[in-house]
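In: my questions concern the predicted model and sequence given below.
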Amino acid sequence: MTQSVVVQIGQCGNQIGCRFWDLALQEHAHFNKRGRYDDTTGTFFHNVDSMSWDGVSCADHGRIQQLKARAVLLDMEEGVISEILKGPLRELFDTTQLLTGVSGAGNNWAVGHMTYGSSYRDKIVDQLRKAAEQCPCLQSFFLIHSMGGGTGSGLGTKVLRLLKDEFPEVCRIVIPVCPSVDDDVIVSPYNSMLAMRELTENADCVLLVENQALVNILNVKHASHGGQDRKGNMVSAVDRLTGSEKPFDAMNDIVANMLLNLTSSARFEGSLNMDLNEIAMNLVPFPRLNYLIPSLSPVCTRVARGGEPTRRLDNLFSDVFTKSHQLIQADPKRSLYLGCALMLRGNVHMSDLRRNIQRLKSTVPFVSWNPEGWKTSICSVPAVGHSQSLLSLANTTAIKATFMEMRVRFHKLYRKKAHLHHYLQVEGMEESLFAEAVTSLDSLIEEYHHLDAGAGKLIPVARLKIAK
């Protein structure tokens, strides 16, 4: 059995990561009635003593003292991690897994990447090595961070580069959250552009998530459940979240549930389990084209949980190829697929899987050199509360639109040199890094454009095996 380490960086990364740990504990407790520490539990947790652990939930933190998460938590502000250490999951982490600063990165990629990345480098590497040493067979790192803030984008991509340098043979799967157009961090286009180059060069695969797509999903779900105020006006699901729920809790729920489905084959048995390394091996034919679009059905959220009707299996397959279930805003109907993974959970037969792939073939065009580019897995253990679920990871040229929008937002700021001095006054930061980041993104967009224009008539690099 292999193990994975989750690296959570910044406010966004730590909030999503801890939601994942909470839900993962609930899943293992639900399906591990005897409370025995076994290989499935050991994928993302290690046991600090030989005793068995009881069934656990977020509200019952006193019973998880034997389990420790395979995680590293980093933030240059103390707020979020301090909350975690006061909350129900506090026993899941120890001090060797945590690293915090005081003043934060000031929403500045250069401060996070260069200032904090340099001063905390040795401590971060030490924590990563300690986490790796707890894994008898380390398979992958999951890196969760935001693209818009300074710590998430700057320190997050610095840690990604450290992982490549220190653990070059270990798969690096990154989940970055992109800011929406009306993001309250005015310099988020700068941070996103500078982070993109690092993701393109140093990640094995990147599962992009967009805040606006998450908001849209919540609003659709809320509308379908009659989300109206007293005057009959439609109310945003995010606006409606008050009280004990913070505005981003439901959005974090969606990303955490995506991670549960992504890692289900590593955590539970199945008739057709998928090794995590197979994702990059089969879906990334060109090293730079490592961006995957995640799409999930049902989209389990705090708003919808318990009130969403069970979907028929065929509907799940149809759902994940629509915009309303994608975690980024892209048009799947106007794209060319380089590869696509379908990760099923629940009681599903191979015949059902083959039948739906055959049904979808006419609407999911693949590149000419990979016409049967499907990669499939079936995990027998369903998500809690659902009989079946499906996660799609698509390497498709549709993602080009996301990068073009990112470029437009960057140039709106950069054309005026707005706020640029905040970056250039950071030691080690030069304006040429902006030019290099733009060139990298331009090249990425052009590569996708050539695939579309030539109907995918490019030859993949030899080092990667394409799914058949």
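Out: Yes, it's here. This structure is a prediction, so every number in the text was calculated from the model and none was measured.
In: contacts, neighbours, all on C-alpha from now
Out: OK.
In: now do the strands in the stretch 301-450 of the chain.
Out: Counting by DSSP state E, counting those that start in this stretch, the stretch 301-450 of the chain has strands at residues 337-346, 374-379, 388-396.
In: give me the residue at the spatial middle of this protein.
Out: Closest to where the C-alpha atoms of the chain average out (CA atoms, centre = their mean) is residue 175, at 2.8 Å.
In: put this next to the previous one:
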Amino acid sequence: MRPSTRKEFTMKHCAVSLGMWTPDGDGADISRGKICSLKARALLIDMEEGVVNEILQGPLRDVFDSKQLITDVSGSGNNWAVGHKIYGCQYRERIVEKLRKTAEHCDCLQCFFVIHSMGGGTGSGLGTFLLSVLEEEFPEVYRFVTSVYPSKEDDVITSPYNSVLAMKELSEHADCVLPIENESLFDIVSKIDQMTKCGKLGSTIKQPSLVTSCRVKTTKEKPFDAMNNIVANLLLNLTSSARFEGSLNMDLNEITMNLVPFPRLHYLVSSLTPLYTLADISIPTRRLDQMFSDAFSKDHQLIRADPKHCLYLACALLVRGNVHISDLRRNIERLKPALNFVSWNQEGWKTGLCSVPPVGHSHSLLALANNTCVKPTFIELKERFIRLYKKKAHLHHYLHIDGMEQSCFSEALSSLSDLIEDYNQLDAVNCGPAVDPPRLKIAM
């Protein structure tokens, strides 16, 4: 039950990042040519060596410390139970020791980033096992998770099992989750590539660009480099305030404090704009306003969702570049009437301004929205799970693992159903009279 190589998001191993870079660099982005003077405070974990070895032989090989790797040979066989129950127990002490040593080098440890996939065995199983370890060992440190959800055409037959089992752990042990869908990333890259080939953007895209800087694909292979670039830039924008000066920098912990009103509803929809660099800079004001409009368009979301037509609980705008507070406020007031905010948090906006733009851009915007538009993604995942579970297909691969019982599946399904119901309650309350009991029920 092993996937073909690179069928999903290329970083299919679990990468636990403690956030920033070691202080021997000047804090610039990797893309600014400071690779040699930077070392990532990151722990790379995979139960098969291939992906980690590929990274160590690639252009970022000098960024990662070869001592901060944990690999095995056999892999998890696309089985959540193997990653969570077997490898979790087997490697727990080694993982904790490497995390402790790395954390001790931090002057101010703000949070942990866990970057993992949901469809395979190591990312879903061992990745979510790490969340409980972090909660136990570092209870006061926030846990941010970037979870890559499999596509409908995923060739891993057990990915619905793995994803739903992992969802239970994310709901219980993560502080903030940024779901990302492979389908959405592929759609974004394909759309830009198609527009470029048709000549609609050919004269306006400046090379190299965020998406178009990777080599042109001559086959039907998915453009993994471009897809990975989008997620990498999401994380760069998210951490920019910790690396650069800004008039209104946002602390990472403020994201959870301001965007998560209910503990379990911590799934944030992210959108990044611009996704390519325009060569025409003669109308900066118009382009700036368009950037804010694009952030709320379904075409720029990193999951297949349309937040504009769903309910907002809160929203954060992280802006980089030469953007003034007045520009930010003007665009919020311009867009606010078209956005459906929950009745008890009409002013639920959090903003951040970082003065240094990403390479190749004059300014950029990362929008994070706590929005009920994530519900269809979870409903579809639940339906895929039920289709397999009704037939009891492939359950024997999981149930022969010590500590794994059939009740684990029913509990995971119940947890996901409860999460969907929480979103249903919010939608129902917003459409009907403004009453508080369902809101209090969720908070419990």
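Out: Structure received. What you see is a predicted model, and the numbers here were worked out from it, not measured in a lab.
In: what TM-score do we get after superposing?
Out: Once superposed, the chains reach a TM-score of 0.86 (TM-score structural alignment, normalised by the length of structure 2), with 414 aligned residues with a CA RMSD of 3.0 Å.
In: quick revisit: out of the strands of the stretch 301-450 of structure 1, which gets nearest to residue 69 of structure 1?
Out: strand 374-379 (22.1 Å; CA to CA).
In: would you mind giving the residues in structure 2 matched to the closest one?
Out: Following TM-score structural alignment, the aligned partner range for strand 374-379 of structure 1 in structure 2 is 349-354.
In: again with stretch 346-363 of structure 1
Out: So stretch 346-363 of structure 1 sits over residues 321-338 in structure 2, by TM-score structural alignment.
In: next: stretch 116-128 of structure 1.
Out: So stretch 116-128 of structure 1 sits over residues 87-99 in structure 2, by TM-score structural alignment.
In: for the matching stretch, buried residues please.
Out: 87-88, 95, 98-99 (16 or more other CA atoms under 10 Å).
In: contacts for it, please.
Out: 43, 68, 70, 125-126, 129-130, 133, 137 (CA atoms under 8 Å, 6 or more residues apart in numbering).
In: so of these, which ones are in strands?
Out: Within these, residues falling in strands by DSSP state E are 43, 70.
In: what residue in structure 2 is paired with residue 327 of structure 1?
Out: Per TM-score structural alignment, residue 327 of structure 1 is aligned with residue 302.
In: what about its match, distance to residue 131 of structure 2?
Out: Counting by CA to CA, to the nearest Å, the separation of residue 302 of structure 2 from residue 131 of structure 2 is 23 Å.
In: what does the match of strand 374-379 of structure 1 contact?
Out: 240-241, 244-250, 255, 258-259, 314-321, 323, 325.
In: still on that earlier bit, redo the buried residues of stretch 87-99 of structure 2 as a markdown table? Include secondary structure and distance to residue 216 of structure 2.
Out: Listed next are the buried residues of stretch 87-99 of structure 2 as a markdown table, based on DSSP: H, G, I helix; E, B strand; the rest coil; distance: CA to CA, whole Å:
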| residue | secondary structure | distance to residue 216 of structure 2 |
| --- | --- | --- |
| 87 | helix | 38 |
| 88 | helix | 39 |
| 95 | helix | 38 |
| 98 | helix | 39 |
| 99 | helix | 38 |
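In: and the strands in the stretch 101-250 of structure 2, which stretches?
Out: Counting by DSSP E, counting those that start in this stretch, the strands of the stretch 101-250 of structure 2 are 111-117, 142-149, 176-181.
In: what span of structure 1 is the longest one aligned with?
Out: To tie it back to what came earlier, the one meant is strand 142-149 of structure 2. Mapped onto structure 1 using TM-score structural alignment, strand 142-149 of structure 2 spans residues 171-178.
In: so how far is the matching stretch from its chain's centroid?
Out: Relative to its chain's centre, stretch 171-178 of structure 1 lies at 5 Å (CA atoms, centre = their mean, to the nearest Å).
In: mean deviation, that stretch versus structure 2?
Out: With mean CA distance after the TM-score superposition for structure 1, stretch 171-178 of structure 1 departs from structure 2 by a mean of 0.4 Å once superposed.
In: again, but for stretch 250-263 of structure 1
Out: Per aligned residue, stretch 250-263 of structure 1 averages 0.9 Å (mean CA distance after the TM-score superposition for structure 1).
In: which residue numbers in structure 2 go with that stretch?
Out: So stretch 250-263 of structure 1 sits over residues 226-239 in structure 2, by TM-score structural alignment.
In: tell me the buried residues in that stretch?
Out: 226-231, 233-234, 236-239.
In: trace residue 111 of structure 2 over to structure 1, please.
Out: Match for residue 111 of structure 2 (TM-score structural alignment): residue 140.
In: identify the residues contacting that match.
Out: 3-5, 170-173, 276-277.
In: which of those also appear as contacts in structure 2?
Out: Retained contacts for these in structure 2, judged by both residues aligned by TM-score structural alignment, their matches' CA atoms under 8 Å, are 170-173, 276-277.
In: what distance do you get for the match of residue 327 of structure 1 to residue 188 of structure 2?
Out: 9 Å.
In: neighbour count: these two, which is higher?
Out: Neighbour totals were compared for residue 302 of structure 2 and residue 188, and residue 302 leads with 26 against 19 (other CA atoms under 10 Å).
In: ok, that one - contacts?
Out: 179-181, 184-185, 269-272.
In: among those, which ones are buried?
Out: Among these, those scoring as buried are 179-181, 184-185, 269-272 (criterion: 16+ other CA under 10 Å).
In: quick check, nearest of those to residue 34 of structure 2?
Out: Of all these, residue 272 has the smallest distance to residue 34 of structure 2: 23.8 Å, by CA to CA.
In: aligned to residue 406 of structure 1, what sits in structure 2?
Out: Mapped onto structure 2 by TM-score structural alignment, residue 406 of structure 1 lines up with residue 381.
In: how about the nearest residue to its match, chain neighbours excluded?
Out: The shortest distance from residue 381 of structure 2 to any non-neighbouring residue, by CA to CA, 6 or more residues apart in numbering, is to residue 160 (6.4 Å).
In: aligned partner of the one you found in structure 1?
Out: Using TM-score structural alignment, residue 160 of structure 2 pairs with residue 189 in structure 1.
In: ok, its match touching residue 410?
Out: Yes: in terms of CA atoms under 8 Å, residue 189 of structure 1 counts as a neighbour of residue 410; the distance is 4.8 Å.
In: between the two, which contacts overlap?
Out: Common neighbours of residue 189 of structure 1 and residue 410, using CA under 8 Å, 6+ apart, do not exist here.
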